[in-house]
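*Asks:* Provide a 3D model corresponding to the input given below.
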Amino acid sequence: MTMAISTKTATTKMSSSAEIATQIKTLLKPHNDEGLDAARLDELRKVFASLIQSNEFSLERTPTRNSSLPLSSSSVQHKWHAFLRTSHKKFLLQLCDRVESGKRTALRTLWGVVATSPTLSSNSAYQVVSTTLLRLLVRVVSRLPTWDKSIHHMLQAEFLQPYRDVQYYTLIATVTIANEIYKQGTSVEEDDQEKQVQAERLVQLLMLIPIPTSQQELDNDDGLLFPPPKNAVPERLHEDDNAASDDSGGDDDDDDDATVASTSSVEDADTNDKPEQHKEPARKKRKTVQRFAFSQLRCHHRAWSRAWLAVLRLPLSTSSLKQTLIFLPSKVLPNVHDPLHFADFFMSAYDQPQKLHSVLALDGLFLLITKHGLEYPGFYKQLYKLLTPSVFYVKYKPRFLRLLETCISRNELLPAHIVAAFIKRTLRCCLQAPPASILVGLALCSNWLRKHGETACLVHRLPPIDSDGDGNLRDAFDSETDDPEQAQALQSSLWELEALSQHYYPAVVTMAKSIGREDELQTPLHDITDFLSHTYKSLFEQERKRKSTKKFKPSLTFVQPEGLFLTDDVFAGFLSSRSSPGTAEEGTNE
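*Replies:* Take a look at the predicted model:
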C-alpha cells in the first residue's frame, strides 16, 4: 500500500515536472523584440526561484537518491535535476550575453537571480549569498561596455547599499575576478585595453561599497539579504578570509579572532583558568561575542584591503588612476589593517613623468610617511621637482599647494637648506605667476620663514655684486637643478621680494613688503585656504567694490597722454587727417 502511494505521488510530481519542463523549454527560446525578451528572462527567473524555494532545485548540491522511491523514479529524478541544471546554465548564459551587450534590464534580472538563489552555509545551519552567482555577477559587471548614471544608481541602491552580507561577499568575489584578469595574457594590445576597461569597472564597483568604520556600525545595521536565525552558530571563516589573514600578515584585534568560538568554549576556558585566578585576582574574564564573518569589522576591512590590492595590480587607464589616487587616502587607507601594503602603488604613481599623477599621489604618500612610518628618502626631491611655474596655472593648483604647505610646515625636522630651496623656488615661480597665485606663494613663504627661523637670513642678506664690476647681481641659487640638496639656497637671498614689491597689484606689493618684518612675527600664520579661492575675476570684483577714500581717480599711466595715440605712433596723425576735410567742407557750406 505504501509503495502504491509513493508511486502515485511520484507520478503526480512527474506530471507537474513535465509541465514545468515544457514551460522552461519555451522560455529558453530567445525573442527578437527587446521588451518581450526581457519579460521572458524575468519569467524564467521566477520559475527557477520557485523551484529553489520548494527545494526541488539547488545550485550547490547534487540531489541524493530517495530510498522510498522505485529505482526507475529515482533515475527520472536525477534526469530531472540534470535538465534543470543544464537549463539554468543556459539561462545564465543568455543573461550574461545581454548584460555584456549593455542591456540594463538583464543586469537587474541577474541580480534578481542572486537575490532569490541562496545557498546553505558549510554547516547547513543557515542560508548565505551564493558566491558562485555573485562571482558571475561581478564578472559580468567588469565587462559592461558603458557605465552611466542609471547603472551606477541600480548597483548602488538595489545591490550594494542595503545589504552588508552582499557587500562582504562582493569584496571576496572581486578578488577572484581581479586575479582571473591578472593571469590572462597581454600579448595583444587589444587584450591590454580590454583589461583596462575591466579594471575600470571593478574600481567603479568598489567605490560603490560603503565600508563600515566601526563594529558598532555593523552591530546596529540589520540590513542583510539572508539574515541567519538567532540560534544559528557561525561557520568557520571562509577560505578567502583565511587567505586574507595570511596576506595581511598582521595580528588584528584579539577580541575578534575568535570568530567561531562559542560561549561554551569561553566558559570552559574560564573554568580551566580558575586555579590561576588565586595568583592573579585582578584578572578579568574576556567575553567572546559570536559574530558571522559578514558581521565582523575585521573581516570587512581585510576583504576591503585584498579587493583593492588585487584590482590595483591590473593596468589602469588614466581616468581610473586619477579616481583611485583621490579615493584611496580618505576611504581606503583609514579602513585597512596595514596601509603600507599600498605604498608601492603610491610610489609608482608619484614617480611617473606625468605631473598630475604625481600630485594626486602626494596626498596618500604623505599620509603613509607621517602616520604609518613609511621611509621614502626621495619624497622631497620629487616634490621639489613638481614645483614649477606651470603648477600655478593648472586646475589642480589648490590641491597641490595645500599639500605643499602641509608637507613643509608640519615637518619641523626638515633641514634649513631644504626649506630654503623650497622658498626660493616658490618665489621664482611667483615672478611668472598671475596675481592670485602670487598671493598664495607669498603666504606659503611667509609661513615657512616663520616656522623655520633658521631661514630668516635669506630675507636680510643682500646679494653680492659680480666681481667683473659691471654691476650685475649674482645669485648663488641654482634654479636649473631639480635637487634641493644641490640648489645652494642658503647662500642666496630673497631678492624676488624686492621685485614683487614693484608689482602692479597693490595687495601683492603690500604682502611682499611685509615678509621679514619684525611685526609680522606677532601675527598668526596665514590660512592658505583663504588665498586658494582667489581668481582674476574675484580680485577684479574685490577692487571694483572697494570704496576708495581718495578724492582723485587712480592713475592708469605713468605720463598723462595728450591724445589717443602717442606722438611717435604710426597712427598718431590718423584722426587729424581724417577730420581736416570735414572741417574744410563745413567752412565752404557756411
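*Asks:* C-alpha from now on. contacts and neighbour counts both.
*Replies:* Will do.
*Asks:* Can you show me the helices along the stretch 151-300 of the chain?
*Replies:* Secondary structure of the stretch 151-300 of the chain, counting by DSSP state H, counting those that start in this stretch: helices at 164-183, 189-207, 215-220, 239-248, 263-272, 274-277, 297-312.
*Asks:* Just name the most buried of those helices.
*Replies:* Ranked by mean neighbour count, the helices of the stretch 151-300 of the chain are led by helix 297-312 with a mean of 23 (mean count of other C-alpha atoms under 10 Å).
*Asks:* what helices or strands is that helix leaning on?
*Replies:* Counting contacts by 3 or more C-alpha pairs under 8 Å, 6 or more residues apart in numbering; DSSP states H and E, helix 297-312 packs against helix 164-183, helix 189-207, helix 239-248.
*Asks:* again, only this time at 6 Å
*Replies:* Applying 3 or more C-alpha pairs under 6 Å, 6 or more residues apart in numbering; DSSP states H and E, one finds that helix 297-312 contacts helix 164-183.
*Asks:* Please give the structure of this sequence too, so both can be compared:
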Amino acid sequence: MLCEKFISALEKCDKCSNYTTLCRVFDTEVSLEFNHLLKSPLLCPVRDDVIPDMCSPQVAEMREVLSDPNSEFVASDDVWFFLFRSAASIIDCKLRKRRRLSMSESVNETKDCYDKSLTDIIVNTFVFFCNRGLPDLQHMTLRWTFLKKEKQQFEVGDTYLNANASERRKFLMNSVLSIFSERAHKHFFSAIWMRCIEYADETSLHIHLLHRLAPVILPSLNNPLILADYLSSCFSSGGLISVMALQGLFVLMLDHGLEYPQFYEQLYSLITSDAFASRHRYQMFQLLYLSMTSVRVPSYIAASFIKKILRISLVAPAPVLSFVLPFTRKVLQIHPNCLALIHRTSKEAVLPEEGNELSKDVLKGQSGQLVSPTSTKCLGESEDNHKVSTALSSKQDALRQTALLFEGKDPFDLEAPLPSSNALNSTLWELTALERHYLPVVPLMISAFGSSAEDQTPLRYEKTYARLFTAEVTRPFSKDHLPTVAYHEPQMNPLGDLITL
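*Replies:* Model (predicted):
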C-alpha cells in the first residue's frame, strides 16, 4: 500500500515543467510518503547477526523496487538525488526536535519515545540507501528530462553569468545546477551517512556500517578523513569490529594520506585463532595481502606476520590454508631477507665454522658465559668502540637464539608484541608439520616452497569446507590408478545376534 502511494506521488511530479515547481511538489507529495516510510517501526532490534533488512522489510522492499533495473518503477538518478535531500531534511528535523526536547523539562517517557523514533529513522535510512553510491554525472539518467534543458538555459542566463564565485557556489547547491553538481550530491550523501555513523551506538549499526564503509561510503564523502577518528577507535577496540574497521582505515592511509604509525602493530594483534575462524576472515586476508606485499615493509615485520599466521594456521580451519600457504610464499619472494626462515635446516647452517671467534662467543653465550656489552670498555673508552661492541653483542645474541632453535627452543614469542617477537631468529618449522596434513593439496602447496619460480597464481580467499568436499568428490580418477577397496559381505544371523546381545 505504501509503495503504491509512493509511486503515485512520483507520478504527480511528472506534471511539473521547471525545477522550482518540481521541488515544491516533491516536498509536499513524495517527501510526505517518504517520511512515513522512514518512520515505520522496526519489526525487531538491529543486532550484529541480524541483517537490517529483516528489521525493516517494508523499506527493503521499496529499495528493491526503486533499484531493480528490470522494474517498471526503477528510479533514475535525479529521483535518487531528491530522495537523498529529503532524507537529510527529515533526519535534521528530527534531531532539532530532540535537542529542544532535551533542553525542556518534559517527562522521560516522551524523550524515550523520541529516541526510539530517531532510531527507527536512522535504521530505515541505512536500509534504504545502503547500496546506493553517487551516480556518474556524465551519464545521468533523468526521469524529468526538462531539467537538462533548464540547466543549459540557466548557465547562459544573466543571473549566472553576472554572479561572482561565491554566488555560483550557492547556485550549485540550491538551483537546478545542484542535480548535476558533484558537490551537491556529496553534500547530501555525506549528511545522511555521517548521521548514521554518529548514532551507530544507539542503533547497533557498527558492524553493518563498517561492512559498507570502504566500498560504498568512503569514496563518495566530501572529506573521507573526517572518519579517521571513528575508524581509529573501532580499530583499537579489538574483536570483530577491529577486523571490520581495517579496510576503511587502510583506504584512508593508501588513498588519502592518513598517517597511522601503529597500523602494523594493531594489525598484528588482530591475527588470532578467533579471527581465522570468523565469517569476516576473508576481508582480513585481503588486507593482509595488500599490507605485506609492499617492498617498503621492514623484514622483521614481514617475518613476524608470516610466523604468527603459520603458527595459528596449525589449529585454524582447513580452508584457511588455501590462503595462508600461497600468501606466505608470495611474501617470502617479496622480502628475500626472510628466506632464512626456510633455509635454516641445521645448527651447522647457523654456525658453519667451529673455529670462528663469533661461533665461540655464541657457544659461550649458550653456557651463560657470554661477555656483557659493558665489558668492551676495556678495549677503549671511545664511542666508536662501544657501538661496534654493542652491534657485535646483538649479533651474538641473535645467533645464540637461532642455534638454540635446534635444541627445541623456538625464540619466536607468539604472545609478544610485534617489535619483540624475534621472528627473524626463528624458522618455519610449521611448514614441516603441515606436510602431514590430511588434505592432499596441502603437501603439494608446501612443496612449491622449494621452487625459485615466482608465484603468479591468484590467492583464494573464500575456500570453505563445502568447496573442499565438492572438489574432492568431483575430482576425476584415472582408470589406471583407481583406489583398491577390499571388503567382504558380512555374514550375520540377525536372530542369533539379538540372542547374543
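*Asks:* related to what we said a few turns ago, turn the helices of the stretch 151-300 of structure 1 into TSV, including distance to residue 534 of structure 1.
*Replies:* Below are the helices of the stretch 151-300 of structure 1 laid out as TSV (distance: least, C-alpha to C-alpha, whole Å):
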stretch	distance to residue 534 of structure 1
helix 164-183	42
helix 189-207	32
helix 215-220	40
helix 239-248	45
helix 263-272	62
helix 274-277	68
helix 297-312	36
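*Asks:* For residue 492 of structure 1, which of these is the nearest?
*Replies:* Nearest to residue 492 of structure 1, of all those, is helix 297-312, at 44.3 Å by C-alpha to C-alpha.
*Asks:* Mean distance between the closest one and structure 2 after superposition?
*Replies:* Comparing helix 297-312 of structure 1 with its match in structure 2 after superposition yields a mean distance of 1.7 Å (mean C-alpha distance after the TM-score superposition for structure 1).
*Asks:* Tell me what angle that helix forms with helix 164-183.
*Replies:* Going by axes from the mean of the first three to the mean of the last three C-alpha atoms, to 10 degrees, helix 297-312 of structure 1 is angled at 30 degrees with respect to helix 164-183.
*Asks:* what range in structure 2 does helix 297-312 of structure 1 sit on?
*Replies:* Matched against structure 2 by TM-score structural alignment, helix 297-312 of structure 1 falls on residues 182-197.
*Asks:* what do you get for stretch 25-42 of structure 1?
*Replies:* Per the alignment by TM-score structural alignment, stretch 25-42 of structure 1 matches no residues in structure 2.
*Asks:* I'd like to know how far residue 471 of structure 1 sits from residue 380 of structure 1.
*Replies:* For residue 471 of structure 1, the distance to residue 380 of structure 1 (C-alpha to C-alpha, to the nearest Å) stands at 36 Å.
*Asks:* between those two, which one's more packed in?
*Replies:* Comparing residue 471 of structure 1 with residue 380 by other C-alpha atoms under 10 Å, the one with more neighbours is residue 380, at 18 against 10.
*Asks:* what about the aligned partner of residue 244 of structure 2 in structure 1, helix or strand, and which?
*Replies:* Alignment note (TM-score structural alignment): residue 244 of structure 2 maps to residue 360 of structure 1. Using DSSP states H and E, the element containing residue 360 of structure 1 is helix 355-372.
*Asks:* need the helices for the stretch 401-501 of structure 2, in chain order.
*Replies:* Ranges of helices in the stretch 401-501 of structure 2, per DSSP H, counting those that start in this stretch, are 429-434, 441-447, 465-473, 494-500.
*Asks:* Please identify the buried residues of the first one?
*Replies:* Applying a neighbour-count criterion of 16 or more other C-alpha atoms under 10 Å, the buried positions in helix 429-434 of structure 2 are 429, 431, 434.
*Asks:* mind checking how far the equivalent of the last one over in structure 1 is from residue 428 of structure 1?
*Replies:* If you follow residue 434 of structure 2 across to structure 1 using TM-score structural alignment, you land on residue 500. Shown here: residue 500 of structure 1 relative to residue 428 of structure 1, a distance of 10 Å by C-alpha to C-alpha.
*Asks:* and what of residue 111 of structure 1?
*Replies:* Taking C-alpha to C-alpha, one finds residue 111 of structure 1 at 58 Å from residue 428 of structure 1.
*Asks:* Same question for residue 514 of structure 1.
*Replies:* 18 Å.
*Asks:* Residue 177 of structure 1 too?
*Replies:* Residue 177 of structure 1 sits at a distance of 50 Å from residue 428 of structure 1 (criterion: C-alpha to C-alpha).
*Asks:* Repeat that for residue 551 of structure 1.
*Replies:* For residue 551 of structure 1, the distance to residue 428 of structure 1 - C-alpha to C-alpha - is 37 Å.
*Asks:* Same drill for those two, tell me which one is more crowded.
*Replies:* More neighbours surround residue 428 than the other of residue 551 of structure 1 and residue 428, with 19 against 6 (other C-alpha under 10 Å).
*Asks:* Setting aside sequence neighbours, what's the nearest residue to the more buried one?
*Replies:* Nearest residue to residue 428 of structure 1 in three dimensions, chain neighbours excluded: residue 496, at 6.9 Å (C-alpha to C-alpha, 6 or more residues apart in numbering).
*Asks:* swap in residue 168 of structure 2?
*Replies:* Counting by C-alpha to C-alpha, 6+ apart, residue 168 of structure 2 lies nearest to residue 160, which is 6.8 Å off, once chain neighbours are set aside.
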